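> Return atomic coordinates for the entry below.
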Amino acid sequence: MAPRSRKPIVNHFNVMVVGFAGVGKTSFVRTLLESLKMTMPQDKRDTMFQPSSNGNGQTLIEGPLERTLVPYTVSIDAEVDGDKMVLTLIDTPGFQSSYLIDKQLNDIIGYIEHQFDLTLAEESKVKRNTKAVDTQVHACLYFVDPSKRDLDEQDIRVLNKLSRRANVIPVIGKADTLTLAQRNRLRPTIIKSIYNSHRIPVYGMPEDDDDEDEAEEAATEATDGTDEKTPDAVDTKPKERATLDDFLEQFHSEDEDDEVLAFVDYLRSIPFSVIACEEDPETGSPLKIQDGDKTIHLGRDYGWGKIDCLSDDVSDFNRLKTMLLVSHRRILISDTLERFYEQYRTERLLQRRATKYKSVVASKQILQDLSTI
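Below is the predicted model of the structure:
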């Protein structure tokens, strides 16, 4: 009997876009899908979409651009570097009024945690489903409003909470609204807020050594309750964190492996600045722009000039796309499972144990009370 041929393994990769209203999240999703279409044969383009979980993903992504009012998912079959994958994009409504942000953020985190719950439920089965699909959110793109000069209090709150549950990657949407000088000022300002001022653990951001933390704690304990400073007293002032650029200077391309170099390149690129393509307002299809003898398939025409949104000279779109789908995809998937899912799983199991323990104690107390009646 001839050996049964194995079907190629198809990986699932899920990317969520989050941010305030009007920062270009949906436009980015549509541009990303169009860029993937360009690499597909015509027969695959016609059947590229898979049904959305709520049934309206394809309708929302193909028609005229509209404001996203409800979350939706769009999945397509893609092939990257010879690997077959199912790419699922999760678009979310933009944050609006300040008093609604917490509710909207809780809904987003609830969605992420629900995917963890599905995995946990599958693991708890005696007989697991071998065809179960990985729906965990592997990457969360947080779109920063380009009109801001720095991250504000709301951005910081959202980033801190999201970073506890997912790999968050900062992106500047609608980068064409910024001059080159404005972009060059905004990027280091955002990095300083994330890395130095607020120490937000976005994806790939280096963490402080445990030894340094322990030394600081020991120094604090050694000086507690003492008013006079002895000659050998330890300076308790927290050590100022070096800049991210200073941290990256220690890595040299000839001495590092590919994974380290991929992270160094990523950290030097964030936040990615992206520009979405211009679309026909009636059909939602990308406008083909003629620039001399060249046809720009995904671009923008400003009247005074024309740009290709896939050009590395004007946008980080290709860098972000390559980072997500090629250089960091496997790392993002494993990090989601090994760090975020395992952390959530531990929390849930401890919570269940605590609830069960409280129930047992309460039951014993009730029996004792009944015995005295």
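> rest of the way, CA atoms for contacts and neighbours
Fine.
> Please, where are all the helices along this structure?
25-37, 42-46, 57-62, 98-123, 153-162, 180-191, 210-223, 244-248, 258-269, 317-322, 329-335, 342-371 (DSSP state H).
> could you dump those helices to JSON lines with distance to Thr73 and mean neighbour count?
Listed next are the helices of the chain as JSON lines, based on distance: least, CA to CA, whole Å; neighbours: other CA atoms under 10 Å:
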{"stretch": "helix 25-37", "distance to Thr73": "10", "mean neighbour count": "21"}
{"stretch": "helix 42-46", "distance to Thr73": "18", "mean neighbour count": "12"}
{"stretch": "helix 57-62", "distance to Thr73": "5", "mean neighbour count": "17"}
{"stretch": "helix 98-123", "distance to Thr73": "12", "mean neighbour count": "15"}
{"stretch": "helix 153-162", "distance to Thr73": "19", "mean neighbour count": "17"}
{"stretch": "helix 180-191", "distance to Thr73": "29", "mean neighbour count": "16"}
{"stretch": "helix 210-223", "distance to Thr73": "39", "mean neighbour count": "13"}
{"stretch": "helix 244-248", "distance to Thr73": "35", "mean neighbour count": "13"}
{"stretch": "helix 258-269", "distance to Thr73": "26", "mean neighbour count": "16"}
{"stretch": "helix 317-322", "distance to Thr73": "18", "mean neighbour count": "18"}
{"stretch": "helix 329-335", "distance to Thr73": "18", "mean neighbour count": "17"}
{"stretch": "helix 342-371", "distance to Thr73": "23", "mean neighbour count": "12"}
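> want to put them side by side, so please do this one too:
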Amino acid sequence: MQKLSHRVNVIPVIGRSDSLTVSELKGFKKRIMEDIQHYDIPVYNFPYDVEEDDEETIQENQELRSLLPFAVMGSEEEIEVDGELVRARVYPWGVAIVDEPDHSDFSRLRSAVLGTHLHDLKSLTEDVLYETYRTEKLSRNTPYSEARESTMLPEDLANQSVRLKEEQLRKEEEKVGLREIELRVQREIHEKRQQLLAKEESLRNLESRLTAQGSDSVIGSPTY
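As a prediction, the model looks like this:
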């Protein structure tokens, strides 16, 4: 995992978690996270910024982080539960449903990887992991690069290193800029939504007053 984490986003998962009891699973999760921290393995832990992210995003990431490592199960068998076909495993003691949050973290993991956090995972792969790998490849001492470097002046080597650093900084600045734009758009959408809700409330109040006034005029009208 140490080597793998420098090339791809690593999300720890426990397979066939339905074979463990609730207490066993809890203890197993705890031991895995302790090992990850002890060996300083960089995993994707659903990061968030308290100062920049909204409360909903922070809460969602905290919940996902608390589930690490995700306890998942799979099944190709479909059974009918409450009139609906679901993927599940049937045991003498009961049924373990794949997409049931109380039975497995599969649905939360799928939603995060393929939905809410897909963009962030792709950005980390492209802007951090790939750029780190690319820099390592360019700076690695191979027979060809050693022969080439032997013909390069010290100033040229320094300039090459500076260019690599500048390119990496530019990528990081672009990422920060995109994040700021995303946050600004989210704030604008939130403000527009609040304005629309306020207008709807105002229209409902106006409609209620008009309905009440109409009822009063009918009740108080003279009869001929």
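> Can you pull the TM-score for these?
After superposition, the two chains reach a TM-score (TM-score structural alignment, normalised by the length of structure 2) of 0.58; 150 aligned residues with a CA RMSD of 2.9 Å.
> Go through the helices of structure 1 and name the closest to Pro286 of structure 1.
Relative to Pro286 of structure 1, the nearest member of those by CA to CA is helix 25-37, separated by 8.0 Å.
> ok now the closest one, how far from the chain's centre?
16 Å (CA atoms, centre = their mean, to the nearest Å).
> In structure 2, what stretch matches it?
Under TM-score structural alignment, helix 25-37 of structure 1 has no counterpart anywhere in structure 2.
> Check which helices and strands that helix sits against.
Helices and strands touching helix 25-37 of structure 1, by 3 or more CA pairs under 8 Å, 6 or more residues apart in numbering; DSSP states H and E, are strand 11-19, strand 83-91.
> What separation is there between the spatially most central residue of structure 2 and Met73 of structure 2?
In structure 2, the residue lying closest to the centroid (CA atoms, centre = their mean) is His117, at 2.8 Å. Per CA to CA, to the nearest Å, His117 of structure 2 is found 21 Å from Met73 of structure 2.
> Could you do Phe46 of structure 2 as well?
According to CA to CA, Phe46 of structure 2 and Met73 of structure 2 sit 21 Å apart.
> Give the residue from these two that has the larger number of neighbours.
Met73 (22 against 19; other CA atoms under 10 Å).
> Include distance to Gly303 of structure 1 and mean neighbour count when you put the helices and strands packed on helix 25-37 of structure 1 into JSON lines, please.
Shown next, in JSON lines, are the helices and strands packed on helix 25-37 of structure 1 (distance: least, CA to CA, whole Å; neighbours: other CA under 10 Å):
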{"stretch": "strand 11-19", "distance to Gly303 of structure 1": "29", "mean neighbour count": "22"}
{"stretch": "strand 83-91", "distance to Gly303 of structure 1": "31", "mean neighbour count": "19"}
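> sorry, back to before: among the helices of structure 1, which comes closest to Asn14 of structure 1?
When the helices of structure 1 are compared by CA to CA, helix 329-335 sits nearest Asn14 of structure 1, at 8.8 Å.
> Counterpart of the residue nearest to the centre of structure 2 over in structure 1?
His117 of structure 2 is assigned His328 in structure 1 as its aligned equivalent, the criterion being TM-score structural alignment.
> again with Asp102 of structure 2
Aligned partner of Asp102 of structure 2 by TM-score structural alignment: Asp313.
> List the contacts of that match.
Listed by CA atoms under 8 Å, 6 or more residues apart in numbering, the contact set of Asp313 of structure 1 is empty.
> From Thr322 of structure 1, how far out is it?
For Asp313 of structure 1, the distance to Thr322 of structure 1 - CA to CA - is 16 Å.
> And Phe28 of structure 1, by the same measure?
For Phe28 of structure 1, the distance to Thr322 of structure 1 - CA to CA - is 15 Å.
> likewise Val274 of structure 1?
Distance from Val274 of structure 1 to Thr322 of structure 1, by CA to CA: 13 Å.
> Please apply the same query to Gln365 of structure 1.
60 Å.
> Check Asp210 of structure 1 too.
Applying CA to CA to Asp210 of structure 1 and Thr322 of structure 1 gives a distance of 33 Å.
> In structure 1, what residue corresponds to Ile170 of structure 2?
Just so we're on the same page, residue 170 of structure 2 is Arg rather than Ile. In structure 1, Arg170 of structure 2 lands on no residue (TM-score structural alignment).
> What is the burial count for Arg170 of structure 2?
12.
> host element of it?
Using DSSP states H and E, Arg170 of structure 2 maps to helix 154-220.
> Pull the distance from that helix to the chain's centre.
19 Å.
> Repeat that for stretch 131-147 of structure 2.
Chain-centre distance of stretch 131-147 of structure 2: 33 Å, with CA atoms, centre = their mean.
> these two touch, right, Glu172 of structure 2 and Glu126?
No: here Glu172 of structure 2 does not reach Glu126: they are 10.9 Å apart, not a contact under CA atoms under 8 Å.
> Arg345 of structure 1 contacts Leu120, correct?
Yes: contact status for Arg345 of structure 1 versus Leu120: in contact at 7.0 Å, counting by CA under 8 Å.
> what does Gly204 of structure 1 align to in structure 2?
Per TM-score structural alignment, Gly204 of structure 1 is aligned with Asn45.
> Cross-check the contact I'm expecting between that match and Ser66.
No: contact criterion CA under 8 Å: Asn45 of structure 2 and Ser66 do not qualify, at 9.2 Å.
> now the counterpart of Pro170 of structure 1 in structure 2, nearest residue through space, not along the chain?
Matched across to structure 2, Pro170 of structure 1 falls on Pro12, judged by TM-score structural alignment. Distance criterion CA to CA, 6 or more residues apart in numbering; nearest residue to Pro12 of structure 2, sequence neighbours excluded, is Pro69 at 4.8 Å.
> what do we get in structure 1 for that neighbour?
Match for Pro69 of structure 2 (TM-score structural alignment): Pro271.
> What of Ile32 of structure 2?
Under TM-score structural alignment, Ile32 of structure 2 pairs with Ile190 in structure 1.
> what's next to stretch 22-30 of structure 2, contact-wise?
With contact meaning CA under 8 Å, 6+ apart, stretch 22-30 of structure 2 is reached by 17, 68-69, 71.
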